[in-house]
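Novice: Can you look at this prediction? I've put the sequence above it.
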Amino acid sequence: MSLPASAAQLCEWTGGHLLRGRPNQSFEGTKIDSREVGSRDLFVAIIGPNHDAHRFLGDVLLGGAAGAMVQSDRIDHSLPRSDGFIVQVEDTTRALADLARGHRGSFDGPLIGITGSNGKTTTKELCADILSGVGSTLSTRGNLNNNFGVPLTLLRREDGDGFAVIEMGMNHRGEIADLAAIAQPSIGVLTNIGSAHIEFLGSRETIAEEKGDLLAALPTEGTAVVGHDDPLALAQSERSDARVLSFGRDPKADLCASSIRFLGEGAYAFELESPFGRGEIRVPGLAETIVENALAAAGGALAAGASFERVASGLASHGGVPGRMQPRSFPNDVLIIDDAYNANPQSMRAALETLARLESGGRRLAVLGQMGELGDAAEAEHLGIGRLIGSLDLHEVFLLGPFADLVAEGAHESGLTKNRIHIEKDHASLARTLKMRLGKGDRVLVKGSRAAHMEGVIELLAEGDR
């Protein structure tokens, strides 16, 4: 928060009580990690399932923090004296949201909220790439898209920011509505509806309703940007009173991509037709899903006031997102495709199909961990991924995790011989086996859910080549 706020404003926004200090004392940044607190920062003592940050209050105050926000049932009156103010609230997690909502009230520029089962982070980065060429743009760092990340992102806004691009994630019902109430988006982007988090929501229809809460929260003068080719996503636009812009490959979409082609140098080109203009778009990326991500980002940016020309140049400048289909060159012309950040059935299929399409002077190898949060569908989905592997032109598969046997079973059923299927017990053994079998010109996809930490395999391979 480069725009300073006072202890009095903090109390007004959160309903808190000034326990120590003066109402006119100010702060500029907001932190929930005590190790990051500086002299102009407010420290919010969050109580989590495993840790209570109130135990760091003494150190933070003695370290010169501008102030602290504490929970009323955790107040320690023996805290050391310092120049920092202290505000007490009933619940520090809820107060963090209230603080962000209050601070949001002084921003009158376009705020784009982005959600969906797949492509949120890439779409957010693409949209920010476009708008940063128009004016200073606040955007979510990484994927800090939950009930802590969204408020902290909003509180980083600087005086000169003219746009905000905020990613919103969830894994339980009601979270998107809560995040939308904090961020108050004027533009909402719904990328698609998949089966990520189905373990907690029960069905894709319920996932659609949860994601659609973003569109339902938009003001009448706002804009809902939604995938036309995804019936579950498109249906959610009916819940919004805002203008609707659809995107997709169907000619009926408001933003329609046609003549899609892979350029060979790790980029896609397509013709974009829209109410805002028509022309060729080029966007870096290995997977064809980058086309839908680019359309979604374009819709959000155009609704925020970007020109068609700026959309084209912004998309062309995209530098990729770590852990999302990122090519990494290794010796002997080996290319590792790092898609290790996360995995669900839809993104796994898209990544494997991309691997199968890549030109290669060697072989195509898949290195896979489990897909998470699938609940009762987990076994069937992993078996299905195995069958897909066997049906594609892949040479070998290396598996890790609790569902490796099911993926192996599916792959063998659909034609992959057992000597081309490798199940390993940990990252180290997988990396050793893979390294022994790598050959000149091989293309290797590495992918799995967050819990699988498949980036560890890539790190071990990289260490061996130093």
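Specialist: Nice, thanks for sending it over.

Novice: C-alpha only now, for contacts and for neighbours.
Specialist: Will do.

Novice: which ones are touching Y341?
Specialist: The contact partners of Y341, by C-alpha atoms under 8 Å, 6 or more residues apart in numbering, come to P322, G323, R324, K447, G448, S449, R450, H453, M454, E455.

Novice: ok, structure two:
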Amino acid sequence: MPDPHAPLPFEAAVHPEARPATRLTWDSRTASPEVAFVALPGEKMHGNQFVQGALDAGAPFVLTDLDVPRAVRVADAQAALFAWARSERAHNPHVVGITGSAGKTTAKAYAAAALHAHFMPVFNTMPAIACFLIEHGRSARPLVVEMGIDRLGEMAELVGLVRPDVGVVTAIGPAHLEQLGSLENIVREKGMILRGVRGLVGAQAAPYYPGADYPGVDSYGFGDVTVAGRDLELTPGGARFNFAGVPVQLPLASRVQAEAAVLALGLAQEAGLELAGAAHRLSGVQVPGGRYRVHPGRFTVIDDAYNASPVAVRAALEALGSFAGRRISVLGRMLELGETERSLHAEVGALARQAADLSYGVGAFAAELGERAFRTVPELTADLLATVQDGDVILVKASRGISWTPEQRAQEGVGLDTVVEALLELQAQRPGGLGNAAR
């Protein structure tokens, strides 16, 4: 529990009315009598502009350079936040850091379940990680931290903050190329999480981290790896395999989830936890919406629309291939791919045409992504809803474009969550309500 009256690793003037908090936030809209507010600099505005709103919401304290009621007054709120996080993290003996070009959130969810750990919420920015470490650093339970990067030098900053005892790289591929520049830079930057700690890399990432350059790093997954699951079976109903003699069943899971489960069980085994119990916890894992969430019904919707990179789309298309019935891929733009974006979209589109019986594309690279190409998301949605039949399996995947306006998202084919919503609404209708299915 963040307590402003406890010894702090920075100089501060603590207002006598400041109170301990349950959580910290840098978004004043989520401040409350249990949630304290940290006033950080932003791209357009400084958090100081929202301090009064946080106080009005009952925030137990505010970390700021302003002289206001319930203030923990410091010279630099961001520097104080990070110093506090590093101090609290030092109290936890088992911190797992997870990075990769795809699959980070899935790996985090499975690792946390197997270890019975506290884990990062969806946001994985430096301030979010710092707040998490302050809130849970003194817990007796392990911590699992997602560490995503989109610029050079960021992983070094994250490693300096989190100081993971175990570093994980799930996968390597072209992502955030506009800022990171090249695949070689991605390999080097993400590899910083493996230096000087227990390291684990997914089977797809393993070739990028040879033992000669990364001693003590093991691979995980299936096949020729050092931490291995055995006898993997993938069906539309999920994944089954064995790990160290323990049977594992993951409902509605693909190979990506199965590999994450192997990682999780390897971590649990090394931590001395009972594997049967860890495997049971894995069977109930649910990743956040938009990350390979399967919705069975009259037709099956695979909601993988939260984000996309070439390596992630390839994995999703591979999973689509395990389903029976007519397979449909719905793909939108992958962002931040730099000068190679057209060729990378074309490569993904070629895979989609092989894996799916019918492929859709939308936005700037619609023709590259699918045989049915549409300029905007509403146009694609209308055609898809008129085409889908009972028994179909529809994969929906694209980047989010989270900072774009709704008009930009519709135009560029990002944020395909609206397509998922429309499909699920149609799925819930009475049998016979589908256009072609009723013909």
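Specialist: Happy to help now that I have it. Since the structure is predicted, the reported quantities are computational estimates derived from the model, not experimental observations.

Novice: Just give the TM-score of the two.
Specialist: With the length set by TM-score structural alignment, normalised by the length of the second structure, the two chains reach a TM-score of 0.86; 416 aligned residues with a C-alpha RMSD of 2.6 Å.

Novice: from the contacts of Y341 of the first structure, which is closest to V70 of the first structure?
Specialist: Nearest to V70 of the first structure among the contacts of Y341 of the first structure, counting by C-alpha to C-alpha, is R450 at 31.6 Å.

Novice: For the closest one, what is the corresponding residue in the second structure?
Specialist: Here R450 of the first structure is matched to R400 in the second structure, going by TM-score structural alignment.

Novice: tell me, how many neighbours does its match end up with?
Specialist: 22 (other C-alpha atoms under 10 Å).

Novice: do the same with A212 of the second structure
Specialist: For A212 of the second structure, using other C-alpha under 10 Å, the count is 8.

Novice: For it, which three-state class applies?
Specialist: coil (DSSP: H, G, I helix; E, B strand; the rest coil).

Novice: Just give the closest residue to whichever residue in the second structure pairs up with L335 of the first structure, not the sequence neighbours.
Specialist: Aligning on TM-score structural alignment places L335 of the first structure opposite T300 in the second structure. Leaving aside its sequence neighbours, T300 of the second structure sits nearest to V393 (C-alpha to C-alpha, 6 or more residues apart in numbering; 4.6 Å).

Novice: Where in the first structure does the helix or strand hosting A112 of the second structure fall?
Specialist: Using DSSP states H and E, A112 of the second structure sits in helix 104-115. Following TM-score structural alignment, the aligned partner range for helix 104-115 of the second structure in the first structure is 120-131.

Novice: Mind checking which of the contacts of Y341 of the first structure land in strands?
Specialist: Counting by DSSP state E, the part of the contacts of Y341 of the first structure found in strands is K447.

Novice: Most neighbours among the contacts of Y341 of the first structure, which one is it?
Specialist: Going by other C-alpha under 10 Å, K447 tops the contacts of Y341 of the first structure with 32 neighbours.

Novice: I'd like the distance between that residue and G401 of the first structure.
Specialist: 12 Å (C-alpha to C-alpha, to the nearest Å).

Novice: Tell me how many other residues crowd the closest residue in space to P20 of the second structure that isn't next to it in sequence.
Specialist: Closest residue in space to P20 of the second structure, ignoring its immediate chain neighbours: D3 at 4.2 Å, by C-alpha to C-alpha, 6+ apart. Other residues lying near D3 of the second structure total 16 when counted by other C-alpha under 10 Å.

Novice: The second structure: which residue goes with L57 of the first structure?
Specialist: So L57 of the first structure corresponds to V51, using TM-score structural alignment.

Novice: what sits in contact with each of K447 and G401 of the first structure?
Specialist: Residues touching both K447 of the first structure and G401 by C-alpha under 8 Å, 6+ apart: G369.

Novice: follow-up on the earlier one: helix/strand/coil for the match of L57 of the first structure?
Specialist: helix.

Novice: That one and S28 touch, don't they?
Specialist: Yes - under the criterion of C-alpha atoms under 8 Å, V51 of the second structure makes contact with S28 at 7.3 Å.

Novice: Between the two, which contacts overlap?
Specialist: If you check V51 of the second structure and S28 against C-alpha under 8 Å, 6+ apart, the residues they both contact are F37.

Novice: What helix or strand is E373 of the first structure located in?
Specialist: Short version: E373 of the first structure belongs to no helix or strand, going by DSSP H and E.

Novice: Show me what it lines up with in the second structure.
Specialist: Checking TM-score structural alignment: E373 of the first structure goes with E336.

Novice: on that earlier part again, what distance do you get for the residue nearest to T300 of the second structure to V313 of the second structure?
Specialist: 16 Å.

Novice: cool, A21 of the second structure as well?
Specialist: Taken as C-alpha to C-alpha, the span from A21 of the second structure to V313 of the second structure is 41 Å.

Novice: Pick out whichever of the two has more residues nearby.
Specialist: V313 (24 against 20).

Novice: Quick check: the more buried one touching K397?
Specialist: Yes - V313 of the second structure is in contact with K397 according to C-alpha under 8 Å; the separation is 7.2 Å.
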